[in-house]
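S.K.: What shape does this take:
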Amino acid sequence: MQVTSVGHAGFHIQTKAGSILCDPWVNPAYFASWFPFPDNTGLDWDELGNCDYLYVSHLHKDHFDPENLSKHVSKDATVLLPDYPVPDLERELRALGFTKFIATDDSVKHRIGPDGIRSAEGALAPDELDIMIVALRAPADGPIGDSGLVVSDGETTVFNMNDARPVEMDVVTESFGHIDIHLLQYSGAIWYPMVYDIPAKTKTNFGKQKRQRGMDRARSYIEQVGATWVVPSAGPPVFLDDALRDLNDDHGDEGNIFPDQIVFLEQMRIHGNTGGLLMIPGSTVDLTGTQLLSLTHPIPDDDVEKIFSDKAAYIEAMAQRMKPVIEAEKATWAPAEGEPLLDPIRAKFEPIMKQSDLMCDGIGYPVGLVLGDETVVLDFPARAVRAPEEGERKFRYGFRIAPELVRTVLRDDEPDWVNTIFLSTRFEAWRIGGYNEYLYTFFKCLTDERIAYADGWFSEAHDDSASIELGGYEMQRRCPHLKADLSKFGVVDGNELTCNLHGWKWDLDSGRCKTSKGHELRTRKL
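M.R.: Here you go, the predicted model:
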């Protein structure tokens, strides 16, 4: 098996039974804020796109690149489709011209060949592969879904986890046995804490915690999977616009949440794991089972090292090359000036609010949108969008967003402001109190179908009857947030529990969630 990095979370997997192209992202994402790092524009995308199978893990724009898929990926490719409750991913791919799909079942091992799913009995035929797609279905997972792909050709097994965060890993190893190579995210992909209006020292401290927590979580996954070889991938992006350049980890900022591959490989070595592999776009690893036959890069090894040792210069050169791309992208945005935004936001949001009692009640207070000279209030308790009332100037949660970004997502009828505005980091935010998961989930679910699913998901009762003992406390085994197994992801420090899957915290004496409203933990001191 040959595994070639095509940048960020993207890989080309060549097997004797055909090739699989995974998450081929090359064009800038999130209002031209994110670019793949290192640069992957020099790859032969037509050759990479001449594949037998296509796998797009989810609809985040650093995984789903419609321009690249449309121009360079063969429409004869068979799409390996995750088992999502809302069919947005399939709709988007069909709109690009893809017609062949293998609809997988969540966390079920399938045997596939040129004619689709086959019987899984006996040894693999030369034209067959065993695959599994682990589909995450919580509203917080990507834009209504995220996933990871396992592929075996009978000799070698690869687990491409990209930036998914599976709760159960046993299903992978129980179905496939030993994993030979594990591809996973280790770096940040969020706007917190950079965009928040908080003191610089506080922001640095929060950033340091998030940076380390992300790497700790990745190491936890590595330990659970137990693969022979590990490739840190799915990040970090690089920020090339002058207004965003400070977000790059190239100037000694200890609170930066975007550590690069070299940083994480060193973390692995510090903790006794020497199986890490550095890959850049165009790097290929050739392996049979656990045996690594070769690792080759598209440029000399010294030049690979220089990308990371002199990263600021590399980013500056890349920024100069991409300046026309950024300017062209900005030219497609809606104008900043225009009619007031109150009415179009009301038309977009109020019908969604009226369908989502549980989520509106979970948000629980008005949220302010400061859009240039105009302020719009999302009054979730009243299920209404309105102008500020007289004297209403302060909001518990608020966003300061350039009006051209809001006009653009409204013009384009975007169903997901998280996957457009928020991940761009081109905004400022403030809040009083903890993170409100209901609020950001609402911003992901701006269609009837999405909001109905999310509201129903939150309203379902989850079993928390199983218990574990950890750090001198008895507590429910499943995290109240997204049901991670706390025996694997829970870390106790004194009377505080951290679930390393998403970094949420609880006070173990009271069970109170310290990260967000609600989500109490059943716990007692032993």
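S.K.: switch to C-alpha atoms for all contacts and neighbour counts from now on
M.R.: Noted.
S.K.: got the contact list for the residue most central in space within the chain?
M.R.: With distances taken as Cα atoms, centre = their mean, residue 163 lies nearest the centre of the chain, 4.9 Å away. Contact analysis of residue 163 by Cα atoms under 8 Å, 6 or more residues apart in numbering lists 9, 146, 148, 184-185, 234.
S.K.: Then residue 249?
M.R.: Going by Cα under 8 Å, 6+ apart, residue 249 touches 256-260.
S.K.: With residue 67 instead?
M.R.: residue 27.
S.K.: can you give me the strands in the stretch 51-200 of the chain?
M.R.: 53-55, 78-81, 100-103, 110-113, 116-118, 129-136, 146-152, 157-162, 181-185 (DSSP state E, counting those that start in this stretch).
S.K.: Also this sequence, please, to line up against the first:
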Amino acid sequence: MEVEFLGHGGFIITSGQMRVACDPWVSPRGAFHASWFQFPCNHHLWDRDYRNLTALVITHEHQDHLDAAFLSQKIVARIPIIIPQYPSRSLWSKIRAACANPITEVKPGIDHQLGEGLRVLFTTEDTPITPCAAATFQTRETVLINLSNARLSVKQRDTLKYRLRGRIDALLVQCARVDWNPICYRHPEEKMLALSVQKRVEQLEYAFQTLDRMPPRIGLPSAGPPAFLEDSLFRFNDDLGGKGIVPDQKRAHDWLRVRGYTRRLEIPLPGDRLNLINGEFAPDATIRKEFSFDQKDKYLTAYAGQMRPALAACRESLPRPTEDVFEPFRAYVQGLGESDASRLEELKLELRFVVEGSHGGDFLARCDAGALTFERTGGQTAACTITLDSVWLNQILHHNLRWTDFFLSLRFSVEQDPSAEDDHVLSWLQLVESQALADGMMETTKEKPAHA
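M.R.: I've put the predicted structure just below:
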């Protein structure tokens, strides 16, 4: 088995005549409406010919793992797309919206034969919002585990290790996880740094414990961080002197060493190759002429300048609201209340929306004792305030953008009353995403999935 790394969390496995891509993200348009970009840049891989792929594996629905442009433009119609079987059909729906390829949903814990002795096994992490799965690729001679974004429990990791009889040749583990809290929250600086360090260390410690508990021949930091190239987001690239929430691959590597991990680690860049039979890691010379972690700040500044015209074009292509957004927003909120009355009984919510830009306004959504209301605020305070631009709300109200994807774009800010006991943003997300998942279920009943 040979692995070619595509950047971020993507790679191609070659085994005999099989060529299987997993989570390829190479689109020059980035992800989440051009708020995330690949780091380092891998856009040169977009121009390659991918028609010789024999299968495609996608672990979950986040756009840095599910590249809709890649699905619609770069693969031939006959190749199957293999995905974990989740309770929600959201992942299936997003793939079907991008292409007509046959989709095979595989139950977690069941080996799926890809061909010529190559098989894949999914281990799912179920979360209330967006589930994720680890993908284990096996041949008779080799084993590669791609943890992707999944946070597997100790029991799941031990069970997987036992099933593989301790044989793990390569383990791709995420060391940086983007989280809008605290990134988008207006916390005092001291609290912001404390939360950033806490979440940074939690993710790095998870990576260390996983590598230590499931020791592979080769460990590989993977799937992050992205690059934030828009002017308003560029500051999120700052590692804050080792206190930022999303350390780059080199800082993660160094942290693992200081923490005490002594086994082999490699940092894969786009174009690098790994032979799992003999363990040979072949770095790509071309990208290393253009990129170095030691020159990260200079590289990101040049990268942002290169992408500035594309970023401007993306923003200009978005339709602006043509009327006051209050009535459409109120109808949207009322629809949430009508669709999930049982959830409202358990929900406590007080969320103010400050919508900036054309036809914006100041609105308050409140839920208490099962009653969901929405009104203009007149500037009154609330337990939690979200500030966003009307162009993004317009996309959401027209069902062109899900709240989870918008939140991951980081194009908003949150101010929460320090005395508030409830996480009002999470409560809102649980409400709106339960509706989105229900809509997805309704859509997919119209067409039976191929090979489901």
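S.K.: How alike are these chains, TM-score-wise?
M.R.: TM-score for the superposed chains, counting by TM-score structural alignment, normalised by the length of the second structure: 0.88, backed by 428 aligned residues with a Cα RMSD of 2.3 Å.
S.K.: before we move on, back to that, quick one: map the residue nearest to the centre of the first structure onto the second structure.
M.R.: Taking TM-score structural alignment for the superposition, residue 163 of the first structure sits opposite residue 149 in the second structure.
S.K.: Would you tell me which of the strands of the stretch 51-200 of the first structure gets closest to residue 476 of the first structure?
M.R.: strand 129-136 (21.4 Å; Cα to Cα).
S.K.: Just the buried residues of that closest one, please?
M.R.: Burial within strand 129-136 of the first structure, assessed by neighbour count using 16 or more other Cα atoms under 10 Å, is assigned to 129-136.
S.K.: Output those residues in CSV; the columns should cover distance to residue 157 of the first structure.
M.R.: As requested, the buried residues of strand 129-136 of the first structure are exported to CSV (distance: Cα to Cα, whole Å):
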residue, distance to residue 157 of the first structure
129, 10
130, 9
131, 9
132, 11
133, 13
134, 15
135, 18
136, 21
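S.K.: Go through these and say which is closest to residue 214 of the first structure.
M.R.: residue 136 (18.5 Å).
S.K.: what residue of the second structure matches up with the closest one?
M.R.: Per TM-score structural alignment, residue 136 of the first structure is aligned with residue 125.
S.K.: thought that match was touching residue 133?
M.R.: Yes: counting by Cα atoms under 8 Å, residue 133 is a contact partner of residue 125 of the second structure at 5.7 Å.
S.K.: Identify the contacts common to those two.
M.R.: Joint contacts of residue 125 of the second structure and residue 133 (Cα under 8 Å, 6+ apart) are residue 150.
S.K.: Okay, the match of residue 136 of the first structure and residue 31 of the second structure: tell me how far apart.
M.R.: 23 Å (Cα to Cα, to the nearest Å).
S.K.: Could you do residue 331 of the second structure as well?
M.R.: Counting by Cα to Cα, the gap from residue 331 of the second structure to residue 31 of the second structure is 29 Å.
S.K.: Who has more neighbours out of these two?
M.R.: More crowded of residue 331 of the second structure and residue 31, by other Cα atoms under 10 Å: residue 31, with 24 against 13.
S.K.: out of the contacts of residue 249 of the first structure, who's nearest residue 433 of the first structure?
M.R.: For the contacts of residue 249 of the first structure, the nearest to residue 433 of the first structure is residue 257 (21.8 Å; Cα to Cα).
S.K.: Aligned against the second structure, show me the partner of that closest one.
M.R.: Applying TM-score structural alignment, one finds that residue 257 of the first structure aligns to residue 245 in the second structure.
S.K.: Its match: neighbour count?
M.R.: 31.
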